[in-house]
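Participant: Provide a 3D model corresponding to the input given below.
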Amino acid sequence: MNVHHAITEISGPTITEQLTDFIMDCEYSTVPDEVIQRFRMFILDYLGVALTGSYSRSSEIIAQVVEELGGKETATVVGRSYKANAALGALVNGTTGHAVEMDDDHRTSVLHPAVAVVPAAMAAAELVGAKGDKLIEGVICGYELMCRIGDAFLGTMYDEGFHPTGACGVFGAAAAAGKILGLDRDQMVAALGIAGTQAAGLEEWKTDGSWIKRLHPGKSAEAGILSVLLAKNGYTGPSTIIEGVHGFLKAFSFERKWDVNMILDGLGTEYRGYGTSFKPYAGCRFYHQVIDATLALTSEHKIDAASVKDAKVRVYRTAYQTLCTPKSRRYRPTSVVDAQFSIPFSVAASIIHGPVMPVHYSEEAIHDPAVLDLCARVEGIPDDEYEKGYPARFPTEVTINTYDGRSVTAYRDLPSGDPENPIYEEKGRFEREIVEKFRALLGYLPDYADRTDTMVSRLSALGPQDDVTELLSLFTPAGRA
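Facilitator: Next up, the predicted model:
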């Protein structure tokens, strides 16, 4: 692995220029069919999660603020009866999509691409009346830039206090919107330069379980739209925004280390975004393999909550620090966010309820005495050897001890929903499970029940014939099947 530091002189095309060449060359007609279908499913997954998230209190607040701000009504706002301007519509949709912690996740770059990229792509498509093929092109470009730039930090951006989704999301959003709006090469380079200076997203939400994490992808989506519109009208941005001596890699890296090769290797031939995972459960992706192991044990050994004496969860240190500390809030959540980022709470909830969904992290659910009682008997254990496997793997060992003397253990290092998990060697299973998840989420939303089949069929075949605005109307109160 070649670890690089900031450079003062650029010879040949900059990273931004090389990424722009990829964006210019990416065409729906030349992308492999399996990649097109995978990204249709990513868009479907995002919309199901965002519609579910639109009912969250944090989503209601930002939607209300944007509605009061007013402006040109071009962008559909998921779950709402009004439209917003492109930038603010992307802001709401990105924020809403992150509210219930079921949006997709790219394991090695440790970020959530859909919630930054798809809202920007949607808003851009509605601005110009783009069809479904252009929406897909934009989303592919956005995922590719966001995941590749995130990969360069080698899983350590969190250690610097930054949220990779917020910081890297601006590039994905700008790439998606710029592709759809037809920027030329110079404009696209400028747009990425403008986007990079707006990168943000602090991890301080961990201190008190507040909502700012949900805002990060929304701000990325908004910044992407703004960057593209500015560049299209002649605003300039540096082509060295990524690797320059004052650039993104230096500013956001931990101990000033990164690997540029992770951005450029295979660019144009390997679709890094294709390896994005979907979340089958609500809550932080870092513990989904914990839930997999817990559910496997309870099912295989017929263990119910009443029989559990205690449980021990050995995890890589990054997960332990994020999801087991501080104990005062991981064992007694004071907010929904606290519970969404708690291994003890989520293990207890999965033992009692099975696969955990947003309903299991409601304001009422996080104070359920039965869950909290069992939660107190779940111990997290940090493992430095397991940490060496992160972020390529999420090594985890779950042991459940029962009152009748049994002790059973399961090991997992790739969560379900990750395309590298061996269960997805079965052709079509990955896409099928995303559809099943979508239907499960919509099952909690009776107002949209009569549209579910139409949503699935339309998005599963999304292409040049589909009007994006008409399609998105299905995800608003006034939409019709």
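
Participant: CA only for contacts and neighbour counts going forward, please
Facilitator: Noted.

Participant: check contacts around the residue sitting nearest the centre point of the chain.
Facilitator: Nearest residue to the geometric centre of the chain (CA atoms, centre = their mean): residue 112, 2.2 Å. Residue 112 is in contact with 103-106, 165, counting by CA atoms under 8 Å, 6 or more residues apart in numbering.

Participant: could you also give me the structure for this next sequence, so I can compare it with the first?
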Amino acid sequence: MLAPRTLNGLLDIAAIPSEAIPVSARAIAHLSLYDWLAVTRAGEDEPVARIVRDLVADEGGREAASVVGLNKKVPARAAALANGTASHALDYDDTHFAHVGHPSVAILPAALAVAEALDAPAAAVLDALLIGAEASIRVGMVLGRPHYDRGFHQTATAGAFGATVAAARVIGLTRDEARNALSLVATRASGLKSQFGSMGKPFNAGIAASNGVEAAELAKRAFISCDDGVGGPQGFIDAHVDVAFEDAAWASPPPATFLFEDVKHKLHACCHGLHATIEALRQAQRTHGLDPAAVAAVDIRVNPRWLKVCDIKQPRTGLEAKFSYAMVTAMTLSEVDTASDAVYADELCRDAALVAFLPKVAVTGDEAIGDTGAVVRIERGDAPAVMARFDLAERLPADVLQRRLRDKATALVGREAAEALWRDVAELESMSASRLARNLRAGT
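Facilitator: Got it, this is the predicted structure:
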């Protein structure tokens, strides 16, 4: 399906002047940068992060950019691969539901690696996050939910285009160079949902970031690609979807409208598709003081597309528990802290009380419920059933979101490190990208 406007739309985004970016979008970007630094630091010791970090360290090369948990620098493309993987290792990063993906984990690793390699100011990283994330959201919307439902991981597919825009922005590519970079990354963008629940899911974020850096750096070296590898004949969109939702994606273009402002930050350490259900259950628990032993059944209604994403009935590992309505329901009603990543260990899936609760949970798809909503009904034997609903689309007040993100960072990396990250993000305008990247290196 051809999408002839999309490439030029992405090039227009890449060229938006810094002063045209809304203050409200910058405020959200500061929080996303802070959140990304925290989840990346927290993910540095995950097995997938160590494996990829060891790979890029062994390969060596020009010492240009920092890698989380490593005390030496590596080439920018390698740093983007390693940091992108680490930042998605806990699956605790931000989500944009119109994008159908996680923006920051594909964009920030590319932007920061290139900015550090070029000794650019840290402010350039924030601009690149906003510009690159907006580009990935627009591509995600053009591809639409059918692309995701078919089995593609939009964090990686749409994310690769956003990472390219971010890297192009920092490098300072001309419009023609950026066109070549975007058309080139179209032949590299990849990522499958079959990897969910394995190390392959966070690796998808890493390859998106790495592909973006690679495409932008090749274009700067005068690499020539096809005229339109994004939306042209047999380009990425034409090859990957039957219908392109181009009109919807470009109905309100930036800078007048930055869809990035609708990004949602995770406040539970599991798939974002589970969060509305957890919040609804928490409301019911607070209101009715539910005893899990007295619960006969829990019926959950969500948008049908989540049934292929996070409805593992009998999770066997901590990773699989992060994609299980049944397990997070058992956890929430048993007052296990779903916001703590540490509880999602393999031992969780062998807890006798939690495992015994799993068959009580039924999940039903309901087209009337949006991607961000959930409705739960809790049966309690002879007692009246309890109903609760929640929708993540309702924005939290700014002070509440800030507090919960700072609490989350403290739980992930400790109070001292969380406060240091907060200070650096607050002072972003006065530091270099290299100084900001020091927050990733081992021993910091």
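
Participant: grab the nearest non-local neighbour of the residue nearest to the centre of the first structure.
Facilitator: In space, residue 112 of the first structure comes closest to residue 105 once its chain neighbours are excluded; the distance is 4.4 Å by CA to CA, 6 or more residues apart in numbering.

Participant: show me what contacts the one you found?
Facilitator: Residue 105 of the first structure touches 111-113, 276-279, 285, counting by CA under 8 Å, 6+ apart.

Participant: hmm, 7 Å instead?
Facilitator: 111-113, 276-278 (CA atoms under 7 Å, 6 or more residues apart in numbering).

Participant: ok, it to residue 357 of the first structure distance?
Facilitator: In this structure, residue 105 of the first structure and residue 357 of the first structure are 16 Å apart, going by CA to CA, to the nearest Å.

Participant: now swap in residue 399 of the first structure and tell me
Facilitator: 23 Å.

Participant: confirm residue 247 of the second structure sits in a helix?
Facilitator: Yes - membership of residue 247 of the second structure in a helix is supported by DSSP: H, G, I helix; E, B strand; the rest coil.

Participant: map it across to the first structure for me.
Facilitator: By TM-score structural alignment, residue 247 of the second structure lines up with residue 261 in the first structure.

Participant: its match: how many residues sit nearby?
Facilitator: 17 (other CA atoms under 10 Å).

Participant: so how far is residue 151 of the first structure from it?
Facilitator: If you go by CA to CA, the gap between residue 261 of the first structure and residue 151 of the first structure works out to 9 Å.

Participant: what does the residue nearest to the centre of the first structure align to in the second structure?
Facilitator: Using TM-score structural alignment, the partner of residue 112 of the first structure in the second structure is residue 102.

Participant: ok, average deviation of the longest helix along the second structure from the first structure?
Facilitator: Selection of the longest helix in the second structure by residue count, based on DSSP state H, yields helix 122-150. Helix 122-150 of the second structure, aligned to the first structure and superposed, deviates on average by 1.1 Å (mean CA distance after the TM-score superposition for the first structure).

Participant: how much does the helix or strand following that helix stray from the first structure?
Facilitator: For helix 122-150 of the second structure, the following helix or strand on the C-terminal side (DSSP states H and E) is helix 154-171. Comparison of helix 154-171 of the second structure with the first structure after fitting gives an average deviation of 0.7 Å (mean CA distance after the TM-score superposition for the first structure).

Participant: what's helix 154-171 of the second structure packed up against?
Facilitator: In terms of contacts (3 or more CA pairs under 7 Å, 6 or more residues apart in numbering; DSSP states H and E), helix 154-171 of the second structure is packed against helix 104-117, helix 122-150, helix 175-185, helix 200-220.

Participant: mind checking which of these is nearest residue 299 of the second structure?
Facilitator: Residue 299 of the second structure lies closest to helix 122-150 among those, at 23.4 Å (CA to CA).

Participant: so the closest one corresponds to what in the first structure?
Facilitator: Counting by TM-score structural alignment, helix 122-150 of the second structure sits on residues 132-160 of the first structure.

Participant: before we move on, back to that, out of the contacts of residue 105 of the first structure, who's nearest residue 49 of the first structure?
Facilitator: residue 278 (10.6 Å).
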